[in-house]
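Peer 1: When you get a sec, could you give me coordinates for this:
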Amino acid sequence: MTIRKLWVGLATAAALGLSACATTGADAPAVQVGGAPLLRTSYGPVVGSREGASGAVNVFRGVRYAASTEGRRFQRAADPQPWSQPLEATRFGSECPQIPSPDVPVFASWANTVGTSEDCLFLNVWTRGLGDGKKRPIMVWLHGGGYVTGSGSSNGYDGSRLAERGDVVVVTLNHRLNALGYSYLGGLTDDPKYADSGNLGSLDIVRALEWVRDHAEAIGGDPDNVTIFGESGGAAKVSTLMAMEGARGLFQRAIAQSGSMSLSGFTPRVGTPLAKDLMTTAGASSVEELAAMPIEDFIAAMMKSRSRGAFYRPVVDGRSLTRQPYAPDANPVSADIPLLVGTNNNEMRLQGGLGSPENFVLTWEQLPAKLKAFTGDADVDEVIAGMRAAHPDYDASDVFFQVATFRNYRGTALLQAERKSEQSAPVYMYRLDWKTPVEGGRLETPHALDIAFVFDNVARSTSYTGPETAETQRMADLMADAWIAFARTGNPNTPALPQWPTYDTRTRATMIFDLDPQMVQDPDGEERELLQRLLPEGRGL
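Peer 2: Here you go, the predicted model:
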């Protein structure tokens, strides 16, 4: 398995089971059908299930928030046709078309067996209350997989325990991905129906957030207390939404976990050649022809194109995205939005380790060549010497993984926190240090490990966290409660944690999540100063 294949497959395959489902009307009363929860939605009624340890969590899966995009490829989402008879909302809706992802053994606990379809604009809701007048915090999760793979239906994202634990409303969702969601066609056609093609995936998320706002009362939530949170590509989407005028007012807090990559998106200068190459590869003579080709042929062409189906980002098109999210500074659109941001300590031991196992046993002689993919024009020998001075106990593999982690994750998280801290809203920084025992312990604290703890889903995550133990539950207790506190108040402090100050460039206060959590000022500061000085800004892969 190559690093690239593992990279694009990071989001666990989501779940399908085509249930025709719906949305929820804010002024519609919640009732029961045969003991099952029912919501009368804006488009029609849906019937869900009750789950959780107490059996008190109302769950609605496969809830339609927009019409099928089939026949409307590259166009903004439309309203679904209304219905009158209750539709079952107990199975996840189809995930959006994407390139195949390889099986990643540590993600086995999270996998669901679901198919893909262009009819994929569904969301899922977990809540303890339906139309009961309570104003619960709403936590809207944006899935990982970059902008190219994944869905909101992974077992790791099951919201039952989080909703039960914190009396919050949890929402996950699907949105268009890859060339279907982020092909900039403005340079290839002046047809106005394709004008927003470069940001359709993000606009789908905005539409889902509008659904949440309009149906907050029906699902027992507070439309004025919505937190968007996500990991990896999901965190990048959080950053993008923080720069979108159309998302203003739809969320009040933001959490970016291991994915501060969208400091900047593509420009039309980058997006236009990618779209043109896709059209050429597909043998299409026009955008209309590309939009009409069978989806199987479209995906095949996308995988053969220069993008390989894996090189897509939002586009600063002057419409839905008018400037970069965090470059050269934090976008003023979200100046009043508190941000919780951080990473895992050894992120790249997943992609750079499981994807290329030889990296676990590097020699010092092999290290310079391996690091070139991450150091750009920097002096590799200076990077290595500086890392050895900062971490005398590191071997060559340790240096490789930490430099790669800094380049792809930690460095951009620091930049995001630094730039955001110049605005009025508070910023809180964290790092997860707890080490998983799986794979003989060689992964340490890898990418995506935090998901199990944030959702309090260690029992659903044993392939990644190891057996459910008091230790794994301790980590879930610490992180889930901090995330719930932040969603409720904009401050992640809890009685179980040391005092957690806001982040600034003077103290660089960082909460280290481990069995014994600690608040540390500028952790690994010597490494940070070295790599911020030498490495290029942004990702290395």
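
Peer 1: From here on, just use CA atoms for contacts and neighbour counts.
Peer 2: Noted.

Peer 1: Could I get the full set of strands for the stretch 101-250 of the chain?
Peer 2: For the stretch 101-250 of the chain, applying DSSP state E, counting those that start in this stretch gives strands covering 122-127, 136-142, 169-173, 221-231.

Peer 1: Please provide the structure for the following sequence as well, for comparison with the first:
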Amino acid sequence: MTESTRRAFLQQSILAASGMLGVSAYAATGQSPVAATRHGRIRGYLDDGIKVFKGVRYGADTAASRFMAPVAPQAWGGVRDALEHGPSSPQSSREDAVSEDCLFLNVYTPGLRDRAKRPVMFYIHGGAYNNGSGSSPLYDGVRLCRRGDVVVVTVNHRLNAFGYLYLARHGGEFGDSGNAGQLDLILALRWVRDNIAEFGGDPDNVTVFGQSGGGAKIATLMAMPLAAGLFHRAATMSGQQVTASGPLNATLRARAILDALKLPPERVGEIRSMAYQRIVEVLGTRDPVLPFGGVSFAPVLDERNLLRHPFYPDAPGQSAHIPMMIGNTHDETRAFLGGDPANFTLTWEQLPAKLVPNMRVDIQPEAVIAAYRQLYPSLSPSDLLFKITTASRSWRGAIIEAEERARAGSPAFVYQLNWATPKDGGKFGAPHASDIQLVFDNIAKPGATAIGPQAQTMADMMSEAFIAFAKTGAPGARQLPRWEPYELTRRQTMIFDVPARMEDDPRGAERRLFAKVPYIQPGT
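Peer 2: Presented below is the predicted three-dimensional model:
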């Protein structure tokens, strides 16, 4: 098969797989959309009228700069195909393709070179700091573009050890190692600043939004001086970063990885040239600081790229002028703990021991259970497991960030997703990650769980709310009441449900119960 035949076959396959019969003929005539970036020209394809460019290089291969700051790519001649997602960062979870050459992004746009100055919605994927990519079908931007006349960008960047292994105390060449993944995102945002006008986007109106680890990365970017001015609105979905990893704890973690690789400190430089698969093999090394799990990777207070904790002791001043949304789901930990059938049949006798490792705060479980049984006398031990761990482990960081924004006089818009899909009999409620499909209006994509007669209504209201936020800095939708910002006197929160409603201090008794225990960001 010749290169030209291979390219034509690839284009036809992609278009046919997407059901774009009319566009297939369009592509075959050589009229596929071509965009000019500062590094070279790229060829995309059409999907339901939206111009799509996948696997657009924004940084050079990081194998040559492992554990160092990313560098811009070399310019290229001719026209490069941008028809497939680029590789994901090396990781333990299954991805279709992984490589250290992973600095790629994807652009979805209604128009090219039309000076439309559309709002740009830049999405950062979840997976903590360890796994994932910007290539999930749930992150496809076509429907958002069509609904809101916006430009959508999704991105890959370095993860786990490749993005956050702090080796700076082992050698000066590794000064950026603890925040390399964050520096990748900053490089991607610079690419948007420099190129997005070609795609009909407004470089002065960029909204970063992300779920789970993506939201945590956004909270961190809000405190990084190098990120200042690169985005103008921020929305976090079940992802918070109150504190970063301390440099000494991060060094202990680096030593644990080096020990697993059998590299003594005097040979630390060898980690830059070994096969990346060897590093992936030791990512599950037991964390030397936490009492559970593998080594925790997170941004590091390195006094170089991150000079303060993201939301401690207060909200970062450099981002006080940036409108912010902060959201969580009502049943976060059903996503983490719901995979074990035993967690749905707990007895009261079993509940305390189950809570100890899963609350992630140091508080007497029996006292917490007693308080919750007074608040919710009809709930089962299993119901309380999910409810307690959501409040203690997954929700508190969001509350702290909202409180600090309110104290700083720049309150955020806060939401809680209550709507529970009827899938699996509704046993998972509104779990972690269930808002992604709704915000992207992608409930028909592979991996979506939102079903039933209310699913599209939920997708309508959430996607419209995020689009309105990207356009104006204030979220809203036809199906929503007026969304008031979060203030400490009332703690106004939008409850996404059918119907949606504003509620003051939802789950306030739970919030007050855990407020007496110091919050420590897991991993820091």
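
Peer 1: overall similarity of the pair, as a TM-score.
Peer 2: Overlay of the two chains. TM-score (TM-score structural alignment, normalised by the length of the second structure): 0.90; 492 aligned residues with a C-alpha RMSD of 2.0 Å.

Peer 1: Can I get the strands of the stretch 101-250 of the first structure in TSV including distance to Asp522 of the first structure and mean neighbour count?
Peer 2: Putting the strands of the stretch 101-250 of the first structure into TSV (distance: least, C-alpha to C-alpha, whole Å; neighbours: other C-alpha atoms under 10 Å) gives the following:
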stretch	distance to Asp522 of the first structure	mean neighbour count
strand 122-127	37	29
strand 136-142	29	27
strand 169-173	33	28
strand 221-231	23	25
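
Peer 1: Which stretches in the stretch 401-541 of the first structure count as helices?
Peer 2: Assigned helices in the stretch 401-541 of the first structure, in chain order: 411-420, 450-454, 462-465, 470-489, 525-534 (criterion: DSSP state H, counting those that start in this stretch).

Peer 1: Check the gap between the aligned partner of Cys145 of the second structure in the first structure and Gly144 of the first structure for me.
Peer 2: Matched by TM-score structural alignment, Cys145 of the second structure corresponds to Ala163 in the first structure. Noted for Ala163 of the first structure: a distance of 20 Å to Gly144 of the first structure, by C-alpha to C-alpha, to the nearest Å.

Peer 1: Just tell me the aligned range of the strand or helix carrying Val52 of the second structure in the first structure.
Peer 2: Using DSSP states H and E, Val52 of the second structure falls within strand 50-57. Aligning strand 50-57 of the second structure against the first structure (TM-score structural alignment) gives residues 57-64.

Peer 1: Map Ile138 of the first structure onto the second structure.
Peer 2: Under TM-score structural alignment, Ile138 of the first structure pairs with Val120 in the second structure.

Peer 1: ok, that match - contacts?
Peer 2: Applying C-alpha atoms under 8 Å, 6 or more residues apart in numbering to Val120 of the second structure gives the contacts 150-153, 201-203, 205-207, 470.

Peer 1: And for Ile14 of the second structure?
Peer 2: Contacts for Ile14 of the second structure (C-alpha under 8 Å, 6+ apart) come out as Leu83.

Peer 1: For my notes, confirm it occurs in a helix.
Peer 2: Yes. Per DSSP: H, G, I helix; E, B strand; the rest coil, Ile14 of the second structure lies within a helix segment.

Peer 1: And it, how far from Val52 of the second structure?
Peer 2: 11 Å.

Peer 1: Common neighbours of those two, please.
Peer 2: Leu83.

Peer 1: Now render the contacts of Val120 of the second structure as TSV, adding distance to Thr5 of the second structure.
Peer 2: As requested, the contacts of Val120 of the second structure are exported to TSV (distance: C-alpha to C-alpha, whole Å):
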residue	distance to Thr5 of the second structure
Val150	34
Val151	31
Val152	30
Val153	29
Gly201	33
Asp202	37
Pro203	37
Asn205	40
Val206	38
Thr207	39
Ala470	41
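
Peer 1: what's the average distance of the match of strand 50-57 of the second structure to the second structure?
Peer 2: Average distance, stretch 57-64 of the first structure versus aligned residues of the second structure after superposition (mean C-alpha distance after the TM-score superposition for the first structure): 0.4 Å.

Peer 1: count of residues packed around Gly171 of the second structure?
Peer 2: Applying other C-alpha atoms under 10 Å, we find 12 other residues in the vicinity of Gly171 of the second structure.

Peer 1: check contacts around the counterpart of it in the first structure.
Peer 2: By TM-score structural alignment, Gly171 of the second structure lines up with Thr189 in the first structure. Residues near Thr189 of the first structure by C-alpha under 8 Å, 6+ apart: Val287.

Peer 1: any idea how far Thr189 of the first structure is from Gly166 of the first structure?
Peer 2: Distance of Thr189 of the first structure to Gly166 of the first structure, computed by C-alpha to C-alpha: 49 Å.

Peer 1: Now do Met222 of the second structure against Gly409 of the second structure, distance only.
Peer 2: Separation of Met222 of the second structure from Gly409 of the second structure (C-alpha to C-alpha): 16 Å.

Peer 1: Over to Tyr312 of the second structure?
Peer 2: Tyr312 of the second structure is 16 Å from Gly409 of the second structure, by C-alpha to C-alpha.
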